[in-house]
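Q: got a sequence here, can you build the structure:
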Amino acid sequence: MKLACLLALCLSTHCFALDVPNGAVVLSVSGLVSHPNKGKDALFTMDMLAKLPQHSFVSKTPWYEKPVKFTGPLLRDVLAAAGAKGEKVTAIALDEYRVELPVSDAHKYSMIIARLLDDKPMSIRNKGPLFIVYPYSAHAELRQDVYYTRSVWQLSKMIVH
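A: Just a heads-up that it's a prediction; the model follows:
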C-alpha cells in the first residue's frame, strides 16, 4: 500500500530521475530545470532522447522540396524530463543561432525535437542532429515566418526561463 501511494505521488508530481549521460551529449537544457543530471543542467545523449516516447509526422516545410517525415520526442516531453518550469525557451543551434519560443507552443502544437528525417539520422549537413519542428501541414496558422524562425535546426542547447 505504501509503495502504491509513493508511486502515485511520484507520477502525480512528475517525479523523474534523469540518467547521467553515457556517451556524447547532443542537447543541454539549462535555466529553470529541476531534474539536472550534471551540475545545474539536464544533458541528453541521442540514446536518452530515443528512449523517450517517439512521435512522427509528415509535413511540408520551406527547407525541403517535398513533404518529409520527422521523428523524435515531443518538445514538451524533453522539457518535462528536464523538469523545466519556465514559460519560454531560448533554443540555440550549433552555429549560435538562437530564438525564443513560448513553452505554450510545445503543448498547443505537439512540436517535436526531430532526430530522424525520413527514418534516418540527420547529419549536421542535413540540419541535424536535432531539429525543433512544428507540424506545419497540420495547422495552417503555422505556415508563417514567426513559426519558421522558431524551428531551430542543429539544435544543441535550450535555456528555460
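
Q: only C-alpha atoms for contact and neighbour calcs from this point on.
A: Fine.

Q: spatially central residue for the protein, please.
A: What sits nearest the mean C-alpha location of the chain, by C-alpha atoms, centre = their mean, is residue 75, with 3.3 Å.

Q: how about the strands in this structure?
A: Using DSSP state E, the strands assigned to the chain run over residues 25-31, 42-45, 54-59, 68-73, 88-93, 98-102, 112-114, 116-117, 120-121, 131-133, 155-160.

Q: single out the most deeply packed of the ones you listed.
A: Comparing the strands of the chain on average neighbours per residue, with mean count of other C-alpha atoms under 10 Å, the densest one is strand 112-114 at a mean of 28.

Q: so what touches it?
A: Strand 112-114 is contacted by residues 55, 70-75, 130-134 when judged by C-alpha atoms under 8 Å, 6 or more residues apart in numbering.

Q: could you also give me the structure for this next sequence, so I can compare it with the first?
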Amino acid sequence: MSLYRSRALLGGLLAFLLSSIGSQALALEAPTGPVILVVSGDITETNVGDEAHFDSDMLQVLEQRETVTGTPWHEGRVTFNGPLGRALLETVGAQGDTMKVVALNDYSSEIPVADFAQHDVILAMSADGRRLRVRDQGPLFVIYPFDETPALLNEEVITRSVWQVKAIEIH
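A: This next block holds a predicted model:
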C-alpha cells in the first residue's frame, strides 16, 4: 500500500472515530432516578425511544435561574428556582414553534417556543428554598418573570403557567 493511500485511510479512520466520539458525547443520557418530565414530538435528542426522559438530577444540571416574582397563586413575592426553559429546549434539540405542556391532571396549555426564547421562563423545582412537591404545584411549575416584565401578567400568559408539569410535546 502506498504511503499516500495509508495516510488517506488513516485520516478517514481518525475522522470517523472523532465524529463517533463527538456524537456520543452529545447524546442524552438515560435517567437514573424517577422520571419527572417527558419531552416528545419534534426533538432531535432522545434517550427512551423517541422521547427525552428527565429525572430531577438531569434537570438540575441544565442552566438554572432564580426568579423572584409575585404570582396569582401566591401571597407576596416568591423565590423560584429551576432550569431555564430554553436550556431544556436546547438540550432536546426542539425543532417546533409551539409546545403543549401537560400537567399530572392532564390540564394542558399551548405555549409558543418563542416565550422560552424571549423571556427567562423557568421550570421551577423549588419555591422559597423548598422542593416543590405535587401538593405544592410541583414537581415542575412553569414560571414567567412577571415582576421583571409586568406585561406578561395577563390572562393569556397566566394560562400558560402550568403547574404539576409531567410532559412537554413539541410541535
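
Q: can you pull the TM-score for these?
A: Both chains were compared after superposition, and using TM-score structural alignment, normalised by the length of structure 1 their TM-score is 0.90; 152 aligned residues with a C-alpha RMSD of 1.6 Å.

Q: follow-up on the earlier one: so which of the strands of structure 1 gets nearest residue 82 of structure 1?
A: Using C-alpha to C-alpha as the criterion, the shortest distance between residue 82 of structure 1 and these is 5.5 Å, found for strand 42-45.

Q: quick one: that closest one to structure 2 mean distance?
A: Mean deviation of strand 42-45 of structure 1 from its aligned counterpart in structure 2 after superposition (mean C-alpha distance after the TM-score superposition for structure 1): 0.4 Å.

Q: over in structure 2, find the residue span that strand aligns onto.
A: In the comparison with structure 2, strand 42-45 of structure 1 aligns to the range 52-55 (TM-score structural alignment).

Q: cool, and stretch 142-153 of structure 1?
A: Going by TM-score structural alignment, stretch 142-153 of structure 1 sits over residues 152-163 in structure 2.

Q: can you mark which positions in the matching stretch are buried?
A: Of the residues in stretch 152-163 of structure 2, those scored as buried under the neighbour-count criterion (16 or more other C-alpha atoms under 10 Å) are 153, 157-158, 160-163.

Q: looking at the residues you listed, which is nearest residue 32 of structure 2?
A: Taking these together and measuring to residue 32 of structure 2 by C-alpha to C-alpha, the closest member is residue 163, at 23.7 Å.

Q: which residues touch that closest one?
A: Here residue 163 of structure 2 is in contact with 103, 137-142 (criterion: C-alpha under 8 Å, 6+ apart).

Q: determine the set of other helices and strands touching the longest helix along structure 1.
A: Secondary structure assigned by DSSP state H gives helix 2-12 as the longest helix of structure 1. Using 3 or more C-alpha pairs under 8 Å, 6 or more residues apart in numbering; DSSP states H and E as the contact criterion, no secondary-structure element is in contact with helix 2-12 of structure 1.

Q: and it, how far out from the chain's middle?
A: What separates the centre of helix 2-12 of structure 1 from the centre of its chain is 27 Å, taken as C-alpha atoms, centre = their mean, to the nearest Å.

Q: so how far does the match of stretch 142-153 of structure 1 reach from one end to the other?
A: Terminal residues of stretch 152-163 of structure 2 are spaced 17 Å apart (C-alpha to C-alpha, to the nearest Å).
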